[in-house]
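1. Please find the sequence and the predicted model below.
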Amino acid sequence: MIKQLEMNDEETLEQLWYLQQLAYRIEADILGFDRIPPLMDTIEDLRQTVEKFYGWWDGVELVGALSYEMVTPTIMDICRLMVRPDHFRQGIGSELLRFALQCPQVSIFRIATGVRNLPALKLYEREGFRAVRDEEIASGVWLRHLDKVMTFE
């Protein structure tokens, strides 16, 4: 079940931080780069962020989350999409992404992931995202920026 995370609730913040550590550690291993910004976040950093977070709950356990920021009223940056590794390949990431894509006023959705993170790239491309550019964020470490442009009829 997807619901907005209460970023003032200590237990929610602790679960989010733990989830983020587990999920982004996998990406760090794939990329061979351990300075991924979410891995450096503290619980206080999460509490202070302006991103809006939504989580996938399995009972009382947070097993997936997505965050975004509205750049303009019609452009959404999807900042984080994470699933606990023991819940991979259960459709949680897809459902969280589709949830964000339902935002009616948004015409451009933006997201980024490591070029070597093939599972994430496949998910984003399956949901209609297209590569815009690649950016070298450290020596030999590339980030791929993708956009999904909505057409309204």
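-> Good, I have the coordinates. Numbering: from 1, shown residues only.

2. Could you use CA atoms for every contact and neighbour count after this?
-> Fine.

3. Ile78 versus Glu69, what's the distance?
-> Glu69 sits 7 Å away from Ile78 when distances are taken as C-alpha to C-alpha, to the nearest Å.

4. Second structure for comparison follows:
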Amino acid sequence: MKIELATIQDVPALLDLQRKAFGPLCEELGWKDAPLLTESLDHAYEDFARCTTLKVQNRDGLIIGSVHGNVTDGSLYIGRLMVLPEYQQQGIGKQLFREIQSCLPHRHAWLCTCQQVRPPFEFYLREGFKPYKSEIVGPSLTWVYMEKAYSYITLRDKPELKDEAAESVKNVRT
């Protein structure tokens, strides 16, 4: 599986993926007017311009998974982690989720998810995210905002700190 940066040409396919990935969940929750299902193509293009979007394609070139992220003031918002239903439970979402965090420099990450849809909520908990607020948005529908703070910086993300880190290690040894 190869994770790639999505391009502007992918936006219509990403919107289609979004409807197919989230449609069954929204239907199950009785949320027929969910923004994820009613978003226009114009809005999808606007949203794409604000975010870094990753994608995974199958052998035929069909986009089967995606996630997007946007960093503001060191805080990474992760959104629209989605995988076509027939490709779920194969680790695609997990790899996309981890890759968006590793490719965008940040000190803090956050997301929101529907508390009633347990598999994603529990996945985010396993990945170290913790709920910090909730918001009732409809009958039997609660958004949970989750965050993860990082207390370390990796040299992979900050190669300019390599010399400083080497000096610190040297000082500890002496």
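-> Good, I have the coordinates. Every value quoted in this text rests on a predicted model; they were computed, and no experiment measured them.

5. Which one's more surrounded, Glu69 and Ile78 of structure 1?
-> The residue with more neighbours, out of Glu69 of structure 1 and Ile78, is Ile78; 20 against 16, by other C-alpha atoms under 10 Å.

6. what sits against that one?
-> 66-69, 109-111 (C-alpha atoms under 8 Å, 6 or more residues apart in numbering).

7. Let's have these in CSV, adding distance to Leu5 of structure 1 and secondary structure.
-> As requested, those are arranged in CSV below (distance: C-alpha to C-alpha, whole Å; DSSP: H, G, I helix; E, B strand; the rest coil):
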residue, distance to Leu5 of structure 1, secondary structure
Leu66, 10, strand
Ser67, 10, strand
Tyr68, 12, strand
Glu69, 14, strand
Phe109, 21, strand
Arg110, 21, strand
Ile111, 20, strand
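
8. ok, which stretches of structure 1 are strands?
-> 2-4, 52-58, 61-72, 75-83, 108-114, 130-138, 141-149 (DSSP state E).

9. and the second one, how far from structure 2 on average?
-> Strand 52-58 of structure 1 differs from its equivalent in structure 2 by a mean of 1.2 Å after superposition (mean C-alpha distance after the TM-score superposition for structure 1).

10. List the buried residues of that strand.
-> 52-56 (16 or more other C-alpha atoms under 10 Å).

11. what does the longest one give?
-> Along strand 61-72 of structure 1, these residues count as buried under the neighbour rule (16+ other C-alpha under 10 Å): 62-69.

12. residues in contact with stretch 38-49 of structure 2?
-> Residues outside stretch 38-49 of structure 2 that contact it (C-alpha under 8 Å, 6+ apart) are 8, 11-12, 15.

13. quick one on the thing from earlier: what about structure 2, which of the contacts of Ile78 of structure 1 hold up?
-> Using both residues aligned by TM-score structural alignment, their matches' C-alpha atoms under 8 Å, structure 2 keeps these contacts from the contacts of Ile78 of structure 1: 66-69, 109-111.

14. Turn the residues you listed into CSV, including distance to Met82 of structure 1.
-> Below are the kept ones among the contacts of Ile78 of structure 1 laid out as CSV (distance: C-alpha to C-alpha, whole Å):
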residue, distance to Met82 of structure 1
Leu66, 6
Ser67, 9
Tyr68, 12
Glu69, 16
Phe109, 17
Arg110, 16
Ile111, 13
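
15. Can I get the buried residues of strand 52-58 of structure 1 in TSV including distance to Arg133 of structure 1?
-> Conversion of the buried residues of strand 52-58 of structure 1 to TSV gives the following (distance: C-alpha to C-alpha, whole Å):
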residue	distance to Arg133 of structure 1
Lys52	25
Phe53	26
Tyr54	27
Gly55	29
Trp56	30
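
16. Look up how far Gly138 of structure 2 lies from the residue most central in space within structure 2.
-> By C-alpha atoms, centre = their mean, structure 2 has its centre lying nearest to Ile78, at 3.7 Å. Using C-alpha to C-alpha, one gets 23 Å for the distance from Ile78 of structure 2 to Gly138 of structure 2.
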